[in-house]
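Novice: Model the structure of this input:
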Amino acid sequence: MNQKVTKREKLCYVLTNIGNVPVQAILGSYLLIFYTNIVGLNPASCATLFLIARILDGLNDPIVGFVIDHRKVSKMGRFRPTLMLGAVLCGLNFLLLWMGPYMATGGKLAIAYISYLLIGIIFPIMDISLNSMLPVMTEDPAERNSLSSIKGITLLLGVFGINIIAPILIGDASKAEGYITVIIVATAIIVICSLLGSLGLKERVRVKTGQEKYEFKNLFDIIRQRPVWATFLCALLYTTGTYIVNASNTFFYTYVLNNLMLLSLASMLQMLAMVPASIIAPFLIKKIGKKNAYIVGLFCFGIFPIVRFINVTNIPILMIATVVAGFGAGLAMPLQYGIQADNTDYIELKLGYRAEGAVASLSSFITKCAMGIGGAIPGYVLALVHFDSTTMIQTSMVNNMIIFCTVGSPVIFCCLAIVVFKLGYPITKEKLEEQNNELKELHHNL
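Specialist: Reported below is the predicted structural model:
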């Protein structure tokens, strides 16, 4: 079968990934400040909600991945139907998550818990199906690199696009109208882009006759594989730091810099810095391999911004650090998805079965844990230092904790992530070439 992915498919792949962006981006950046400033919930209560709900719904992800991997394949394939179903359900739940607590006259925290737990059950149907598409769209390494770049760049552009537009639409962080506009637009993007994109995708790599399917207990065998646990632990650390920043940024620009609109400028610069990263990435992969290129991206994104401590309110330093971080994100995010596809192939060679849904669901579980931990830390910290949502002038202690969450914490988490990945991930450039050759021979013989 021809392993080339058409331009039309790539455009549809862009659309499906755009549909995936608002859920994680807007929840991570704006839900905490919406719940505290608009709904009136206590930041510590929100932090507990984020932590408990994300870990619980993360535990649900391997079950969802198992069910998707083992469902009967339809004419549309294994993953596209569940992707489309998940998009519709997720869009409805996304509205409930924001509007339910806002419109309720009582029991706001209870409604927040129910809707947040529901999004953790429903979103994986959409997210795991989408993440499972990359390894089944093609076996060609060059095409996979192209798709992983498309996926990573689309997600990053989407996140930064939201961070450019959302502050402008929100305007005053203490008024509800702007948030409501953002929520309605985001819901439309989730449903429309996901459905239109899914219709144009194609699943080329199917389970071959003679290949066994994994059992649920085999998830433990999968997670014990060295490339898998090294990737996941690295992602847990890196993503936790990222979500701490996402949740803290709106507070940093609102209360430390006193200008939420600056977040739009910073996000625009970060997005522009991704362009050279996307151009350089294929050459860097060819030269030093995915593993080392990924480490370079993590360093630029998470560690270089420590220069902001020279003067945290200095705008030029902030923008320089933002540009370098954007370049690093432009390297790290696409490579993360390509590495996961390589891990899927590694599992097939070592354990004898395809497990796209399992790898995607375990990855989703790690992301959920990171979102829970990363989203909870700022909430607990703000409650600890007595953040007051009714005033624009915070104490020096509150501002210092906001600065630490925004600047200091990602440095710590990314340092740990780099150490784990450097020492733990075994698939070097040379070993990846050997793996691809072995897999081609295996599929030829089946």
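Novice: C-alpha from now on. contacts and neighbour counts both.
Specialist: Will do.
Novice: what kind of secondary structure is residue 387 in?
Specialist: The local conformation at residue 387, judged by DSSP: H, G, I helix; E, B strand; the rest coil, is coil.
Novice: May I have the residues that are in contact with the nearest residue to it once chain neighbours are set aside?
Specialist: Nearest in space to residue 387, with sequence neighbours left out and distances taken as Cα to Cα, 6 or more residues apart in numbering, is residue 398 at 6.2 Å. Each residue near residue 398 by Cα atoms under 8 Å, 6 or more residues apart in numbering is listed here: 382, 385-387.
Novice: The structure of the following sequence is requested for comparison with the preceding one:
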Amino acid sequence: MSQRKTEATTLEAWWFATGNIANNLIFMLITMFLMFYFTNVMGLDPVVAGTIFMVARLVDALTDPIMGMIIDRTNSKRFGKYRGFIHFGAPLLGVVVVALFTLPNLDMTGRIIYAYVVYIIYSLCWTVVQVPQLTIPIIMSNDIAKRTKFQAIFQGVGSIGAAFTSALAMKIIGGAQNMMDPAAWRRVAIIFAIIATVGFEISTLAVRNLDVYDPNAKEKAEAARRKAEAEKIPLKERMAFLTKNVALFALLISFGTDMFANQINSQTNTYFFMYNMNGNTNLMSTLSALSLPVSIAMIFLAGPLVKTFSKKNVIVACEIVGIAASLVIWLTKAKNIPIFMGASACSTIAFAICNLMCRTALLDVSSWTKWKTGVEASGLMASTFTFMNKLMQAIASFAGGVLLKMIAFDASLPMQSTETMDKLLTMRVLLPIIAYVCTLIAMRFYPIDKAGEQQLQAALNNME
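Specialist: The predicted structure is shown next:
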């Protein structure tokens, strides 16, 4: 039995973050390319493909709380509370990813059933690995400032995986001319699965002395149960935290609409570069690489940026940049590649910063609620935040499939009509702009501005 350390070192935080490279390799592979694979290689109707994404995401959203409860009840003598799920789940996730990019020798009905079953299994495997991975930072330190620092490292290092996904995939495939080859996509899936599995396994070693067996777990659980029973909050009162909490409601809308915009862009990127950009899929890799330095820099700049401007103002600025960049792309019709790449890079960077601000703002909202009501409801808020993430991705995936059908996209054609390509451009510009405007409206009602953050900090200091 290992002796539990009380806190991770900064080196261990960087080490553990290698798991987020693996995380993003798989996530971005699915987000960027699976819709294209379903429609252009497997031959599924775009609406059917979008529905598969939506159904699986909704299943995924509902299984997250269940996985959380399973983890809470786990106390392995060999793998502690979290590591076992990643250790055994990562190889299984890899196998399922390969199955997703394997073309079955079935008729169209069989392929649809196959896609539904395998993608839902993938979503469940993803939950088994991701939920414990995202929960482990809680045990890495009891200091809130250090937790924030460790989380910034986790997200910053993970951006490396996101940045190199398209470049690595295109290198393995061998260019746009091979993007309809099922064998090429299977090679991509196999290599990504191997790299991700190794990355996940390596990351667990970083916390092997933190995530250990707790011989007093049963006694602690019983004490926590008795405390929770004594402080039990009626369901009606808990729901009031959601329906009457302006800060949470505004943040949920901001985060959700931003995720919707990002999902639309990511899902249509492959189609856009394949058809509108004349097969210049290498530009996808360049675009991803442009945002990497900023993502790494945010590890060190997030704190000073928030201290100077507040999270609310940073989010508002990011949305304005996103709108401006989208309008530039639309007005120039993406004909000028340097302008298009510059505007797209600005939009991508703005999303990355805004996403980080929204995730850290959730901590403020939880503290704000406790300050205003005296009730700790952070778990309820966190689960609502996660559900919104999955819900908006589900809606965006379905909407993307429906819109591809509406613009008369035909996967059997080597090149789409000019009208279809123009509509594809409008679709990937107009929908995100609408989402960004919704975020700006929501932020108008978000109460925790710079002065609010200062008041909140003072209140937290008084609570200690």
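Novice: Which position in the second structure pairs with the residue nearest to residue 387 of the first structure?
Specialist: Residue pairing (TM-score structural alignment): residue 398 of the first structure is matched to residue 420 of the second structure.
Novice: quick one on the thing from earlier: mapping onto the second structure, list which of the contacts of residue 398 of the first structure remain contacts.
Specialist: Using both residues aligned by TM-score structural alignment, their matches' Cα atoms under 8 Å, the second structure keeps these contacts from the contacts of residue 398 of the first structure: 385-387.
Novice: Adding neighbour count and distance to residue 42 of the first structure as columns, could you present these in JSON lines?
Specialist: Supplementary listing: these in JSON lines, determined by neighbours: other Cα atoms under 10 Å; distance: Cα to Cα, whole Å:
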{"residue": "385", "neighbour count": "15", "distance to residue 42 of the first structure": "13"}
{"residue": "386", "neighbour count": "14", "distance to residue 42 of the first structure": "10"}
{"residue": "387", "neighbour count": "20", "distance to residue 42 of the first structure": "10"}
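Novice: And the aligned residue in the second structure for residue 304 of the first structure, how far from residue 354 of the second structure?
Specialist: Residue 304 of the first structure maps onto residue 325 of the second structure when the alignment is built from TM-score structural alignment. Per Cα to Cα, to the nearest Å, residue 325 of the second structure is found 15 Å from residue 354 of the second structure.
Novice: With residue 165 of the second structure instead?
Specialist: Applying Cα to Cα to residue 165 of the second structure and residue 354 of the second structure gives a distance of 21 Å.
Novice: count of residues packed around residue 380 of the first structure?
Specialist: 18 (other Cα atoms under 10 Å).
Novice: Find the helix or strand that the corresponding residue of the second structure for it is a member of.
Specialist: The pairwise alignment with the second structure assigns residue 380 of the first structure to residue 402, based on TM-score structural alignment. Using DSSP states H and E, residue 402 of the second structure sits in helix 378-406.
Novice: ok so, going back, where does the nearest residue to the match of residue 380 of the first structure once chain neighbours are set aside land in three-state SS?
Specialist: Leaving out its chain neighbours, the residue that sits closest to residue 402 of the second structure by Cα to Cα, 6+ apart is residue 47, at 4.9 Å. Using three-state DSSP, the structure places residue 47 of the second structure in helix.
Novice: To which residue of the first structure is residue 47 of the second structure aligned?
Specialist: Using TM-score structural alignment, residue 47 of the second structure pairs with residue 44 in the first structure.
Novice: Tell me, how many residues neighbour its match?
Specialist: 19.
Novice: Contact partners for it?
Specialist: Residues near residue 44 of the first structure by Cα under 8 Å, 6+ apart: 379-380, 382-383.
Novice: Equivalent analysis for residue 164 of the first structure, please.
Specialist: Applying Cα under 8 Å, 6+ apart, the residues contacting residue 164 of the first structure are 263-268.
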